[in-house]
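**Q** Make a model of this:
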Amino acid sequence: MADSLAVEQVRQFSYRGYEFACRILECPSPVTEPIVVMCAAFQNIRSYHRYDAYWQDAATVICMEPPGSYSPDPVPRTVGYGFDAGALAYLLDELGLPRVNLLGVSLGTAPTHRFAQMHPERIARLMLTGAVWGDTVRPAAVAFERWLRLRRADEFGRTMVELCVNGDPTRTVRNREAVQRALLDHLSTASESEMVRYLAVAQRMVDHPMTLPGRISGMPALCVTGEHDELAPPDLVRRVAAGISGAVFTTIRESCHVSFLERNADWADLVLRFFTDRPLAGLDYLTGLEHPAGRPGHDETAPSAW
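**A** You can find the predicted model right below:
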């Protein structure tokens, strides 16, 4: 049962002239470091409200939107994701948080990954879910950019839904139709100001790599994606995990890119289990656990193990 003493606050910040907000749900008696969520593209700090009941008794929950996401002046396309990672470091300093559990979702995995390269000592545990990387996301971003330039919110929404929710009838996806309707209703009714901001997001996706060279080490890490995710396919996310020392890779059964909507209770349970050091083996909603870079303390050139 959720702790009735948990208190919510929304705070506004400015990083190098770009506004952003974070939503904080304070846990009176945490059992682990704060959970900091870097929101995905086209989300905001309210997008994770549904998970309060799962997480708020274990940790303070902080949801951060990327700088400029909901301000009149979006971050320009010339700026890479190191800027967002810098904003995250600034936020943690402002909140007085030396170490956190860090969760990156979809496009939010780009600044999260960069932050882990820059500040590994500040991460207690790292979780990347639906990491959109390289060639899988750039063609999609080009399509987003086209429709947003034309101010065609209907086509933008349709394209997003087709990419995020696997429509192949031979693949089992939980709550497919309901999630498709909800996403389409939300995205295809974007306002003029929202499309301006979304366009800036799409342009940065086209112009900048999701990650920069360099291994990540020094913290437990979990990389997860949907079993049928076509935007962040399992083979690609497995390669992301291989670049993080000791990382675990897995997929969520019967889900795709928006597993946090299709199997929201299971996704929230996985996040909480990982950030509180509970076992992940044998969970019926996961396909299995792999160590693409080798188990901690083992030869990281060894083949993947279950």
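**Q** C-alpha only now, for contacts and for neighbours.
**A** Noted.
**Q** isn't residue 44 right next to residue 65, touching?
**A** Yes: with contacts counted by Cα atoms under 8 Å, residue 44 reaches residue 65, the gap being 5.8 Å.
**Q** What ranges does the stretch 1-150 of the chain have for its helices?
**A** 52-55, 82-95, 109-118, 138-149 (DSSP state H, counting those that start in this stretch).
**Q** Would you reformat those as TSV and include distance to residue 130 and mean neighbour count?
**A** Below are the helices of the stretch 1-150 of the chain laid out as TSV (distance: least, Cα to Cα, whole Å; neighbours: other Cα atoms under 10 Å):
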stretch	distance to residue 130	mean neighbour count
helix 52-55	20	17
helix 82-95	18	18
helix 109-118	8	24
helix 138-149	15	19
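**Q** The host helix or strand of residue 240: what's the following helix or strand?
**A** Using DSSP states H and E, residue 240 maps to helix 234-242. Using DSSP H and E, the helix or strand that directly follows helix 234-242 along the chain is strand 248-252.
**Q** Return the distance of the helix or strand just after that following strand from the chain's centre.
**A** Stepping forward along the backbone from strand 248-252, the first helix or strand reached (DSSP H and E) is helix 259-262. Distance of helix 259-262 from its chain centroid, counting by Cα atoms, centre = their mean, to the nearest Å, is 12 Å.
**Q** on that earlier part again, more crowded one of residue 44 and residue 65?
**A** More crowded of residue 44 and residue 65, by other Cα atoms under 10 Å: residue 65, with 25 against 19.
**Q** and residue 142, what is it in contact with?
**A** Counting by Cα atoms under 8 Å, 6 or more residues apart in numbering, residue 142 touches 202-203, 206.
**Q** mind listing which of the residues you listed are in helices?
**A** 202-203, 206 (DSSP state H).
**Q** Please render the residues you listed as CSV that adds neighbour count to the earlier fields.
**A** Formatted as CSV, these follow (neighbours: other Cα atoms under 10 Å):
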residue, neighbour count
202, 23
203, 19
206, 22
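**Q** Buried residues in stretch 70-84, which are they?
**A** Neighbour counts over stretch 70-84 (16 or more other Cα atoms under 10 Å) mark 70, 74-75, 77, 80-84 as buried.
**Q** run this one through as well so I can compare:
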Amino acid sequence: MMISNGDIALHFADDGPRDAPAVVFAHALGTDLTLWDAMIAHLPEGLRLVRLDMRGHGGSDAPPAPYSMGQLVSDAEAVLDALGLRDVVFVGISIGGMIAQGLAVKRLDLVRGVVLSNTAARIGTRSQWDDRIASIRAQGLHAMVEPTLERWFAKGFRASPVAHTLGTTLSQTNIEGYTGCAAAIAGTDFYTPTSGLRLPCLGIAGSHDGSTPPDLVRETVELIPGSSFALMRRSGHLPCVDAPEDYARILTEFLESIGHVAT
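**A** Okay, here's the model as predicted:
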């Protein structure tokens, strides 16, 4: 399905009963909405599941880089408004978790709870992201696949067909889309706005995450009073992929705890 936000078209998937409680998913840099496929198969019935493709990724348009985090938040906001959704639980992984924070700060009327998965209020430094952007411009995304998979997954999982497929998705991501979203991460520091949030929050981290280590995730989640934290001990940066059943169980328990799904 597609909607427009200004002059770009945004792609998303919308599954489940239209009158059911909604859970919205935002994926990681260099992936697309299919990142969630294996995991959502293990979620309970009776939920409306909306998965977004960020601008520059999947089926969404890829305008010229750079992008701002404000634009990415606006894209998510536009999809939710177009669908008439309110009181969603927003699940964001990596950059998707930054979008979750920004959307909750901007539009608390849309979001009743957030899941901040393998993310942080600030990820890396501007110089690190600038260096990565320059490298991609010079060498292409193919050169990023091996080091990215090393950050994403524990060694034993990197040889799996699933990891290979994600490597292919990364290599085929639009360069404007990847570098545009990388620039958005580089310019984002949500420590102050996130510390002002007051809503149910679950943080999820993977013990083998080389991109957003558990302590970084925990530090961000603890900015929100009353938040909870789950460490997935055999997982990396994308636990919805390398341990989808466990991830679904943790997410379901959170949804049940806040009354978003029946126990």
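**Q** Quick TM-score on the pair, please.
**A** Overlay of the two chains. TM-score (TM-score structural alignment, normalised by the length of structure 2): 0.85; 256 aligned residues with a Cα RMSD of 2.6 Å.
**Q** Include distance to residue 38 of structure 1 when you put the ones in helices among the contacts of residue 142 of structure 1 into CSV, please.
**A** Shown next, in CSV, are those (distance: Cα to Cα, whole Å):
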residue, distance to residue 38 of structure 1
202, 17
203, 19
206, 20
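**Q** Which one of those is nearest to residue 158 of structure 1?
**A** Distance to residue 158 of structure 1 across those (Cα to Cα) is lowest for residue 202, with 15.3 Å.
**Q** separation between that closest one and residue 156 of structure 1?
**A** 11 Å (Cα to Cα, to the nearest Å).
**Q** Check the contact lists of these two and give me the overlap.
**A** Residues touching both residue 202 of structure 1 and residue 156 by Cα under 8 Å, 6+ apart: residue 144.
**Q** For the buried residues of stretch 70-84 of structure 1, work out which two are farthest apart.
**A** For the buried residues of stretch 70-84 of structure 1, the farthest-apart pair by Cα to Cα is 70 and 82; their separation is 19.0 Å.
**Q** now the corresponding residue of structure 2 for residue 119 of structure 1: how far from residue 178 of structure 2?
**A** The alignment partner of residue 119 of structure 1 in structure 2, by TM-score structural alignment, is residue 107. Noted for residue 107 of structure 2: a distance of 26 Å to residue 178 of structure 2, by Cα to Cα.
**Q** Same check on residue 225 of structure 2?
**A** From residue 225 of structure 2 across to residue 178 of structure 2, the span is 33 Å (Cα to Cα).
**Q** cool, and residue 9 of structure 2?
**A** The spacing between residue 9 of structure 2 and residue 178 of structure 2, counted by Cα to Cα, is 17 Å.
**Q** higher neighbour count, these two?
**A** More crowded of residue 9 of structure 2 and residue 178, by other Cα under 10 Å: residue 178, with 26 against 17.
**Q** Locate that one within the secondary structure: which element?
**A** Residue 178 of structure 2 is part of helix 175-186 when elements are defined by DSSP H and E.
**Q** That helix packs against which elements?
**A** Secondary-structure packing of helix 175-186 of structure 2 (3 or more Cα pairs under 8 Å, 6 or more residues apart in numbering; DSSP states H and E): helix 69-83, helix 126-139.
**Q** So what does residue 75 of structure 2 match up with in structure 1?
**A** The alignment partner of residue 75 of structure 2 in structure 1, by TM-score structural alignment, is residue 87.
**Q** just checking, its match touches residue 68?
**A** No: contact criterion Cα under 8 Å: residue 87 of structure 1 and residue 68 do not qualify, at 10.7 Å.
**Q** Residue 63 of structure 2 against residue 56, yeah?
**A** Yes: counting by Cα under 8 Å, residue 63 of structure 2 touches residue 56, with 6.8 Å between them.
**Q** list residues touching both of the two?
**A** The contact lists of residue 63 of structure 2 and residue 56 share 176-177, where a contact means Cα under 8 Å, 6+ apart.
**Q** For the counterpart of residue 11 of structure 2 in structure 1, which non-adjacent residue is closest in space?
**A** Alignment note (TM-score structural alignment): residue 11 of structure 2 maps to residue 21 of structure 1. Residue nearest to residue 21 of structure 1 in three dimensions, not counting chain neighbours: residue 12, with 4.5 Å by Cα to Cα, 6 or more residues apart in numbering.
**Q** what's near enough to touch that neighbour?
**A** 19-22.
**Q** The aligned residue in structure 2 for it and residue 14 of structure 2, how far apart?
**A** Taking TM-score structural alignment for the superposition, residue 12 of structure 1 sits opposite residue 2 in structure 2. Using Cα to Cα, we find residue 2 of structure 2 at a distance of 10 Å from residue 14 of structure 2.
**Q** cool, residue 125 of structure 2 as well?
**A** Counting by Cα to Cα, the gap from residue 125 of structure 2 to residue 14 of structure 2 is 35 Å.
**Q** Compare those two (neighbour count), which wins?
**A** Using other Cα under 10 Å, the more surrounded residue of residue 125 of structure 2 and residue 14 is residue 14, with 16 against 13.
**Q** Tell me which residues touch that one, please.
**A** Listed by Cα under 8 Å, 6+ apart, the contact set of residue 14 of structure 2 reads 1, 48-51.
**Q** What's the PyMOL syntax to select whichever of those residues are buried?
**A** PyMOL command restricting the contacts of residue 14 of structure 2 to the buried ones, with burial defined by 16+ other Cα under 10 Å:
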select buried, resi 48+49+50+51
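**Q** Return the member of the contacts of residue 14 of structure 2 nearest to residue 80 of structure 2.
**A** residue 50 (9.0 Å).
**Q** how about residue 186 of structure 1, what does it touch?
**A** residue 157.
**Q** please redo it, this time with the cut-off set to 10 Å
**A** Neighbour list for residue 186 of structure 1: 42, 153, 157 [criterion: Cα atoms under 10 Å, 6 or more residues apart in numbering].
**Q** is it true that it lies in a helix?
**A** Yes: according to DSSP: H, G, I helix; E, B strand; the rest coil, the state of residue 186 of structure 1 is that of a helix.
**Q** Could you check how far it is from residue 145 of structure 1?
**A** Distance from residue 186 of structure 1 to residue 145 of structure 1, by Cα to Cα: 18 Å.
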